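In: one predicted model, sequence on top.
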Amino acid sequence: MRILVMGGTWFLGRAVVNGALARGWEVTTFTRGRSGVPVAGAVAVHGDREQPSDLTALAAHGPWDAVVDTSASELAPRTVLDGAKVLAPQAQRYVYISTVSAYRGWPDEPLSVESEVLDGPPDADADYGRLPPDWTGPDYYYGRQKAGAERAVLAAFADRASVLRPGVILGPGEYVGRLPWWLRRAERGGAILAPGGPARTIQPADVRDVAQFALDQAAESGLQIHNVTAPLGRETWGGFLDACLRTTGSTGRLVWAPDEVLLNAGVQQWTELPLWRTHAGAWAVDSSTAFAAGFRSRPLVETVADTWAWLQQGNLPVPHPRWAEHGIDPAKETSILEKVS
C-alpha cells in the first residue's frame, strides 16, 4: 500500500504514520512543517492546504492507494473540498477523520451512524455557522464545519470514502491535555475532586486504535461511515481515575462530588475537570458498525499506563493552546472538597 497522510507529525497523524510504516506501507506526509518532527521512514512534503499551488505540487508525488486525512479539524469545508478535488485523480480512496460533533444530537442524546448530521455545505467558508457574540443557545459552529467537510470529501470521492467519527481520543502524544492533567493531578495526591459518580460510563478511544482502524479503512472499498469510540458501558469514571492513581503510584484519595454540587460551584464542564460532562449523550455513542468492521478498542487502563510511561520518558506534546484550558484551580478544588468531604 502507498498512502498519503494529511498531517502526520502530531498525535493521531503520527500514530497513523507509525502504524502504516509498521505494516510495510509507503507513506507520504503533507504538513506545513511548522511544528512536530517528521517520522523517519516517511516522505515529508511541506505545503499549505489553503494554497492551490501547494496542493498541485503535492499531487505530483502521487499516485496513492489512499489518503488519510487527520489534519482538517480547523479547516473550512471549502478548503477540504479544494484539496479533495485535486487529490481525487491521484488516490483510490479517502479516509476522513471527522468527529461525533458533526451530529445534531451531540452531546444531548444517544447517537448511532443513523443519527442526523448537522447542516453544512461542502463549499462553506470558515464563517459558516458562526453565531453572534450575544448568542446564548447551543453552538453548533464546529459541528457544522465538520459536517460540511465530510460532505466535501464525499463530493470528491463519493463511494471511495470512509468517514470516521471519533469522540474523545487519548493516549501517548495527546496535545489537548485531558489525560495528562488527570495523571499529574493523581501524582500530586491528597484529596482529589472526582466528578459525578464512579459508576458513570465514559468512552475515550486510544489514539493507536483509531489509527489502526483508519489504516484498515484505507484498504476497504465502498462508502463507509463509522463512529469510533470505546464500547458502550465498558469503561467507568471510577475505573479511569483508579487507573490514574495506580499508574502514578499515588496515595491520593478520590472524593466524589455530585453533578449539582459542581454545577453550583461554577465548574466548567469538559475542561476544569477534563472529560466531565453531564449531557446525556456525551458518552452514549454507538460504535457497533466500527466493531463489526474490525475496530478494536484496548482497555482504558492500558491507555492510562502507556500515556504515563510516555510522559515519564520526558516527552512533551506539540504545543497547543487547548492544553491551557484544562484543569481546575487548586484553590477552587479545595473549596469544593470542603463542601463534600
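Out: That came through, no problem.

In: only C-alpha atoms for contact and neighbour calcs from this point on.
Out: OK.

In: can you pull the contacts of the closest residue to residue 26 other than its chain neighbours?
Out: With CA to CA, 6 or more residues apart in numbering as the criterion, residue 26 has its nearest non-adjacent residue at 4.6 Å, and that residue is residue 2. The contact partners of residue 2, by CA atoms under 8 Å, 6 or more residues apart in numbering, come to 25-27, 64-66.

In: ok, second structure coming up, stack it against the first:
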Amino acid sequence: MRILVLGGSGFVGRSIAELAAARGDDVTVLNRGRADPPPRVRALTGDRQTPGGLDALGDATWDAVVDTWSADATVVAAAATALQGRAGHYTYISSRSVYVLGEDRLVPHDEPGYAGDKLRGELAAAGFGGPLLLARAGLILGPYENIGRLPWWLNRLHAGGPTLAPGPRDLPLQYIDTRDLAAFVLDAAATARTGPFDLVSPPGHTTMGELLDITNEVTGNHADLRWTDPDTIIAAGIQPWTHLPVWLPPGPLHTALHGSDVTPALAAGLRCRPVRETITDTWTWLTSLPDGAPHRADRPAVGLDPQIEATLL
C-alpha cells in the first residue's frame, strides 16, 4: 500500500510509519522535520499550522492516510479537504476522551481542551468524504512514548529504594501498546474498515500490581514497593494520573478509563500483546537513548517529587 502518515516522527505516528515500512508498504510522512524519520520512509517537511503547510504533498495519491493531529481541528479539516479524491481511506487517531465521563454519549462540540479538540478533529476528518476510521484510543503505552507515564515508572523503579506503590494491587488496568494500535489501524486501512472503534486492551488485561512488579523485575529489582491505600495517597495531596502516572483510584474516573467494552474492536481484529512485552520493549528503548525519553512540549510533566514520596512513606 501507499500510505501517508501526517506526523510520523513521534510515538503513535512513528509506530505506524515504522510498522508499515516493515510490512513492505510505500510510506510517506509529513511533519515539521524536528526528529529523524523512521528508516525506509519518504520524509516530507511541512508545518500544518501555517499557510502552505501541505504543499510538500504536491498532487500525489495514496491508498491510505493516517492523521495523528491532536490539537486545533482546523488543521485536520485542511488535510481532509486537501486529500479528497486523492486517497482511498482516512484514519484519524482520536481518543476515548471524546466520551462524557461514565457515559456512552459524546462531549459537546464546544467542549474546551483535549476532549473537545479530539471530537472536533473527528468531525473535521469527515470532510475527507470517503471511507473514514475513527481510532478512539485509550491510554497508550510502549516504545517511543513522549508523554512520560511508563518511562517515569521505569526510571523510578530502576532508581530503587522504598517506593510508593499506589493500591490496590489488584486494580485493573486497560491500555493499548502503540504497536498494537498501529497494527489495527493499518489492517483496518487495508480492508477499508470504517466507523469509530474504542481501541484499548480488554478489561483486566493487567493490574497495577502486575504492572509494577514486572517493571521492577525488568529494571533490576531495585525497588522496595510499599503498597499504599488510595485514601492515604489522596490525603497527602498526591494527584492521581499526574504525580503517579497511569494510576487512578477506584471510582467513576477509573471505571470510565479502565472499564471499556472493546468487543467490537476485538471482533474487528484488535490483538493486544502481554504487558511484560510492552514493559520490556519500552525499557530496552528507553535505555538506548543518551538523553532520556522525549517529552511533548504541549503536555505537562508527570511524576512524584522524591521528597513528597519519602515524607509519605
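Out: That came through, no problem. Every value quoted in this text rests on a predicted model; they were computed, and no experiment measured them.

In: TM-score them against each other, please.
Out: Scored by TM-score structural alignment, normalised by the length of the second structure, the superposition of the two chains gives a TM-score of 0.93; 308 aligned residues with a CA RMSD of 1.7 Å.

In: before we move on, the earlier item: ok, the contacts of residue 2 of the first structure in the second structure, which still hold?
Out: Counting by both residues aligned by TM-score structural alignment, their matches' CA atoms under 8 Å, the members of the contacts of residue 2 of the first structure that carry over to the second structure are 25-27, 64-66.

In: which among those residues gets closest to residue 314 of the first structure?
Out: Nearest to residue 314 of the first structure among those, counting by CA to CA, is residue 27 at 27.4 Å.

In: my guess is the closest one meets residue 19, correct?
Out: No - proximity of residue 27 of the first structure to residue 19 does not meet the contact threshold set by CA atoms under 8 Å, at 10.2 Å.

In: those two: which has the busier surroundings?
Out: Remark: of residue 27 of the first structure and residue 19, residue 27 carries more neighbours, 23 against 19, as counted by other CA atoms under 10 Å.

In: name the SS class of the more buried one, please.
Out: When states are read from DSSP: H, G, I helix; E, B strand; the rest coil, the local structure at residue 27 of the first structure comes out as strand.

In: which residue in the second structure lines up with it?
Out: Under the alignment by TM-score structural alignment, residue 27 of the first structure pairs with residue 27 in the second structure.

In: its match and residue 294 of the second structure: what is the separation?
Out: Residue 27 of the second structure sits at a distance of 23 Å from residue 294 of the second structure (criterion: CA to CA, to the nearest Å).

In: cool, and residue 77 of the second structure?
Out: Distance check for residue 77 of the second structure against residue 294 of the second structure: by CA to CA, it reads 28 Å.

In: stretch 238-249 of the second structure: which residues count as buried?
Out: 238-240, 242-249 (16 or more other CA atoms under 10 Å).

In: show me where the stretch 101-250 of the second structure has its strands.
Out: With DSSP state E, counting those that start in this stretch as the criterion, the stretch 101-250 of the second structure has strands at 132-137, 140-141, 161-166, 172-173, 176-177, 195-199, 206-207, 223-228.

In: quick one: contacts for the one residue sitting closest to the centre of the first structure?
Out: Compute the mean C-alpha point of the first structure, and by CA atoms, centre = their mean the closest residue is residue 169, 4.3 Å away. With contacts defined as CA under 8 Å, 6+ apart, the neighbours of residue 169 of the first structure are 204-207, 210.

In: that one pairs with which position in the second structure?
Out: Checking TM-score structural alignment: residue 169 of the first structure goes with residue 140.

In: ok, for its match, nearest residue in space, not its chain neighbours?
Out: Of all residues not flanking residue 140 of the second structure in the chain, residue 176 sits nearest, at 5.0 Å (CA to CA, 6+ apart).

In: could you measure the aligned partner of the one you found in the first structure against residue 74 of the first structure, distance?
Out: Residue pairing (TM-score structural alignment): residue 176 of the second structure is matched to residue 205 of the first structure. Going from residue 205 of the first structure to residue 74 of the first structure by CA to CA gives 21 Å.

In: more neighbours, those two?
Out: Neighbours were tallied for residue 205 of the first structure and for residue 74 using other CA under 10 Å; the higher tally belongs to residue 205 (24 against 10).

In: and that one, what does it touch?
Out: Neighbour list for residue 205 of the first structure: 166-170, 228-230, 297-298, 300 [criterion: CA under 8 Å, 6+ apart].

In: then residue 7 of the first structure?
Out: Contact criterion CA under 8 Å, 6+ apart gives 13-14, 29-31, 69-71 as the residues in contact with residue 7 of the first structure.

In: again with residue 164 of the second structure
Out: The contact partners of residue 164 of the second structure, taken as CA under 8 Å, 6+ apart, are 225-228, 309, 313.

In: what do you get if the cut-off is 10 Å, keeping everything else the same?
Out: The neighbours of residue 164 of the second structure, taking CA atoms under 10 Å, 6 or more residues apart in numbering as the test, are 156-157, 223-228, 233, 244, 304, 306, 309-310, 312-313.

In: specify which member of the residues you listed is nearest to residue 104 of the second structure.
Out: Residue 104 of the second structure lies nearest to residue 244 out of the contacts of residue 164 of the second structure, by CA to CA, at 27.2 Å.

In: what's the closest non-adjacent residue to that closest one?
Out: Once chain neighbours are set aside, the closest to residue 244 of the second structure by CA to CA, 6+ apart is residue 303, at 5.7 Å.

In: give the equivalent position in the first structure for the one you found.
Out: Using TM-score structural alignment to pair residues, one finds that residue 303 of the second structure aligns to residue 327 in the first structure.
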